[in-house]
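1. Below is the sequence, then the predicted model.
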Amino acid sequence: DLVLALTAEELQVWASAEGLKGVTVLMLKLRLQGICGLSRFRQRILARSAVLHDVIHVQAPGELQLARLPFAEASKTEIAALLLACHEEDFDLVDEILHRPQNPDLSNDRGLTALVAATEVGNADIATLLLEANADKNLVDSFGATALSVACEGRFTQVANVLIEARADVNKAKLQGEAPLLTACRNGVQAIVEMLLRARANLNQVNDNGESPLYHAAKQGQWGCARILLEAGAQADLCSSNGKHSGGTPLFIASSIGSLQIVDLLLRFRADTEKATDAGSTPLGVAFDINRLDVVKLLLGAGAGKKMSRPASIVLDFAARARPKDRLLCAAARVGDLE
């Protein structure tokens, strides 16, 4: 399908006043890709009906023609071959298959595409090559995961950067409603969290259980990710809406695992110390339950327990269960002397 003819004069203008010296067919294809929307893999440059290879330097005078190729038919075996080449990180073979030209978005029975396959092994070079072939950045596998979600799960920072730079949808959630930012926070990948926020990912996007990225950062003890989110303006008191700790806030979940650093961080960002779960458990109460005196002291110092109907009895109960050397601290906590 002939779509464009370039005269020698037009080529000279395109190549600048210095002429065509040093301009290869590949360089011309890349320039035309932005003009006609065809990836270089589907372009053929012809001179006098002969196909010019990418490494050939463009010569003037003469006329060049651009032919557009449709995607070649691909069998299941050929689709599998591209996926395998991506998994085995065989860059040259991937390039060869794309030049058939084979559609990079064809998937196997599990919905696996070449871009997701390349992402699964963390190969940024092959991911870049596939994007150059106009691979769809937002296609999902059978789990509803995009390549970006897979990069966040695998902690592949370079691939995530390639996808974000290519404007992948940073808020597209997989099954159970988990968006890339939540995945990155759960896995503690601070670099990816920062990339996603620069790309305007939704700070407070929750999963199907109503759990936010901050909630999962707190749940996994990921202090660095929690700090980044809070400094970016994440809501400190978003409650989960389902599951074991339904109604729990990030402060509650951090208290429940005894994460002193994250509790301290959340308190510095004015997290609500009194917000209870649907079952009525508070951050202070759960800290008592797991015998974390350090967390108890921190919460009491921030004013927790003021709304409790019987705070003294709870402290005394805790003191009875505490080690002998900790009883003095519990008694001091009861009267508010935390120094």
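-> Happy to help now that I have it. Residues are numbered from 1 along each chain as shown.
2. CA only for contacts and neighbour counts going forward, please
-> Fine.
3. Report the distance from stretch 8-18 to the chain centre.
-> 43 Å (CA atoms, centre = their mean, to the nearest Å).
4. Next, the buried residues of that stretch.
-> 8, 11, 12 (16 or more other CA atoms under 10 Å).
5. how about those in JSON lines, adding distance to residue 295 and secondary structure?
-> Shown next, in JSON lines, are those (distance: CA to CA, whole Å; DSSP: H, G, I helix; E, B strand; the rest coil):
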{"residue": "8", "distance to residue 295": "76", "secondary structure": "helix"}
{"residue": "11", "distance to residue 295": "71", "secondary structure": "helix"}
{"residue": "12", "distance to residue 295": "72", "secondary structure": "helix"}
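6. Show me which of the residues you listed is closest to residue 225.
-> Nearest to residue 225 out of the buried residues of stretch 8-18 is residue 11 (CA to CA; 51.2 Å).
7. For the closest one, give its distance to residue 65.
-> Applying CA to CA, to the nearest Å, the value for residue 11 to residue 65 is 11 Å.
8. ditto for residue 209
-> 57 Å.
9. Repeat that for residue 99.
-> 18 Å.
10. now swap in residue 154 and tell me
-> Distance from residue 154 to residue 65, by CA to CA: 44 Å.
11. Closest to the centroid, which residue in the chain?
-> Nearest to the geometric centre of the chain sits residue 180, at 3.7 Å (CA atoms, centre = their mean).
12. That one contacts residue 172, doesn't it?
-> Yes: the pair residue 180 / residue 172 is scored as a contact, 7.3 Å apart, by CA atoms under 8 Å.
13. And residue 34, which helix or strand is it part of?
-> Residue 34 is located in helix 25-36, with elements delineated by DSSP states H and E.
14. Quick one: residues contacting the nearest residue to residue 2 once chain neighbours are set aside.
-> Leaving aside its chain neighbours, residue 2 sits nearest to residue 67 (4.3 Å; criterion: CA to CA, 6 or more residues apart in numbering). Residues near residue 67 by CA atoms under 8 Å, 6 or more residues apart in numbering: 1, 2, 3, 4, 43, 44, 45, 46.
15. ok, second structure coming up, stack it against the first:
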Amino acid sequence: MTIKRWQLIPTVLALLLVSGSLGQTPAKPMNSASLDPEIIEAAARGDLAEVQDLLRRGANVNARDATRRTALTAAARGDHVAVARALIAAGADPDLQDSNRNNALLVSGETGSVAMLREVLRANPDLTRTNRFGGTALIPAAHRGHVEYVREILKTKIDVDHVNNLGWTALLEAIILGEGGARHTEIVRLLIAAGADVNLADREGVTPLAHAKRRGYAAIARLLERAGAR
């Protein structure tokens, strides 16, 4: 059977449409860098589906905003644990610090979220990183009375006697900035059990025991004295 030229026209046109040869310009893929601000904002909102979609589309998991905050730090601030898990699985660096020296671990010490702490620990963070006050994640947790967080982070190799820029350890901060009630008393007990130096004084030479007595924290003073505090 002979095929006439005009019978081939529909086939040729179809091929030209598919190949874009009729003057149509194929759509350009979105620059993945333009997705970076979006992933940080989505993480801050706790929008897991959006974060996962942005990662699939090529967003940088370690992108930073104008304050050098990462999506992981934003997720930690909002205690969005599932988002943090997704970011860590995608390779998020837990140690990146923003312009205020915050990172995911340090933020979790402020919020006291044990669930967030456990997620961040899966990424093997640097436990020696310090916040703008020179404190590790343990110190603000002790100050704020986050008992379960302190209990959990003391299971790691974090330095229980780290001294911050104010000259205070976690033990001193729990006493000086705490309110002397049940939560801070338990934190003092946990720190002592973890090997905290009960005689490590502040810059003025005032010991934890002296601070406790000055404030009338009798239960804390008893714990310190039993541990050999002077």
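-> Great, that's in hand. It should be emphasised that the depicted structure is a prediction, and the values quoted were computed from it without experimental measurement.
16. Identify the residue range in the second structure corresponding to the helix holding residue 34 of the first structure.
-> Under TM-score structural alignment, helix 25-36 of the first structure has no counterpart anywhere in the second structure.
17. in that helix, what's buried?
-> Buried positions in helix 25-36 of the first structure, judged by neighbour count with 16+ other CA under 10 Å: 25, 26, 27, 28, 29, 30, 32, 33.
18. does the fifth one really touch residue 46, like I thought?
-> No: assessed by CA under 8 Å, residue 29 of the first structure is found out of contact with residue 46, at 11.5 Å.
19. all strands of the stretch 51-200 of the first structure, in order?
-> 64-68 (DSSP state E, counting those that start in this stretch).
20. burial count for the alignment partner in the second structure of residue 96 of the first structure?
-> Matched across to the second structure, residue 96 of the first structure falls on residue 53, judged by TM-score structural alignment. Residue 53 of the second structure has 12 neighbours, counted by other CA atoms under 10 Å.
21. So residue 53 of the second structure versus residue 97 of the second structure, what's the distance?
-> From residue 53 of the second structure to residue 97 of the second structure the distance is 25 Å (CA to CA).
22. how much space between the residue nearest to the centre of the first structure and residue 239 of the first structure?
-> Relative to residue 239 of the first structure, and taking CA to CA, residue 180 of the first structure is found at 19 Å.
23. any idea how far residue 65 of the first structure is from the equivalent of residue 168 of the second structure over in the first structure?
-> Using TM-score structural alignment, the partner of residue 168 of the second structure in the first structure is residue 211. Distance from residue 211 of the first structure to residue 65 of the first structure, counting by CA to CA: 56 Å.
24. who's more crowded, these two?
-> Using other CA under 10 Å, the more surrounded residue of residue 211 of the first structure and residue 65 is residue 211, with 26 against 19.
25. show me the contacts for the more buried one.
-> With CA under 8 Å, 6+ apart, residue 211 of the first structure has these contacts: 238, 239, 240, 241.
26. need the contact list for the last one.
-> With CA under 8 Å, 6+ apart as the criterion, the residues that contact residue 241 of the first structure are 209, 210, 211, 247, 248.
27. do the second one as well
-> Residue 239 of the first structure sits next to 210, 211, 246, 247, 248, 249, 250 when contact means CA under 8 Å, 6+ apart.
28. how does it look with 6 Å?
-> 247, 248, 249 (CA atoms under 6 Å, 6 or more residues apart in numbering).
29. Over to the third one?
-> Contacts were defined as CA under 6 Å, 6+ apart; by that measure residue 240 of the first structure touches 209, 210, 211, 246, 247, 248.
30. For it, what is the enclosing helix or strand?
-> Here residue 240 of the first structure is assigned to no helix or strand, by DSSP H and E.
31. Which residue in the second structure aligns with it?
-> By TM-score structural alignment, residue 240 of the first structure lines up with residue 202.
32. and that match, how far is that from residue 151 of the second structure?
-> 24 Å.
33. likewise residue 180 of the second structure?
-> Counting by CA to CA - residue 180 of the second structure and residue 151 of the second structure are separated by 18 Å.
34. more crowded one of these two?
-> residue 180 (22 against 18).
35. part of a helix, is residue 161 of the second structure?
-> No: looking at residue 161 of the second structure with DSSP: H, G, I helix; E, B strand; the rest coil, it is coil, so not inside a helix.
36. How about the contacts made by it?
-> Contacts of residue 161 of the second structure by CA under 6 Å, 6+ apart are 169, 196.
37. and residue 110 of the first structure, what pairs with it in the second structure?
-> So residue 110 of the first structure corresponds to residue 67, using TM-score structural alignment.
38. All the helices of the stretch 101-250 of the first structure, residue numbers only.
-> Secondary structure of the stretch 101-250 of the first structure by DSSP state H, counting those that start in this stretch: the helices cover 114-120, 124-132, 147-154, 157-165, 180-186, 190-198, 213-219, 223-231, 250-256.
39. Skipping adjacent residues, who's closest to residue 185 of the second structure in space?
-> residue 220 (5.5 Å).
40. so where does that neighbour fall, helix or strand?
-> Going by DSSP H and E, residue 220 of the second structure is part of helix 218-226.
41. Find me the equivalent region of that helix in the first structure.
-> Counting by TM-score structural alignment, helix 218-226 of the second structure pairs with residues 260-268 of the first structure.
42. Endpoint to endpoint, stretch 82-102 of the first structure covers what distance?
-> 9 Å.
43. quick one: buried residues of it?
-> Residues of stretch 82-102 of the first structure classed as buried by neighbour count (16+ other CA under 10 Å): 82-87, 89, 93-95, 97-102.
44. counterpart of residue 251 of the first structure in the second structure?
-> Aligned counterpart of residue 251 of the first structure in the second structure: residue 209 (TM-score structural alignment).
45. Could I get the contacting residues of its match?
-> If you count contacts by CA under 6 Å, 6+ apart, then residue 209 of the second structure has residue 221 around it.
46. Then residue 114 of the second structure?
-> Residues near residue 114 of the second structure by CA under 6 Å, 6+ apart: residue 149.
47. And for residue 11 of the second structure?
-> Residue 11 of the second structure neighbours (CA under 6 Å, 6+ apart): none.
48. quick one on the thing from earlier: hang on, the residue nearest to the centre of the first structure packs against residue 149?
-> Yes: applying CA atoms under 6 Å as the test, residue 180 of the first structure and residue 149 come out as touching, 4.9 Å apart.
49. Sweet, I'm off.
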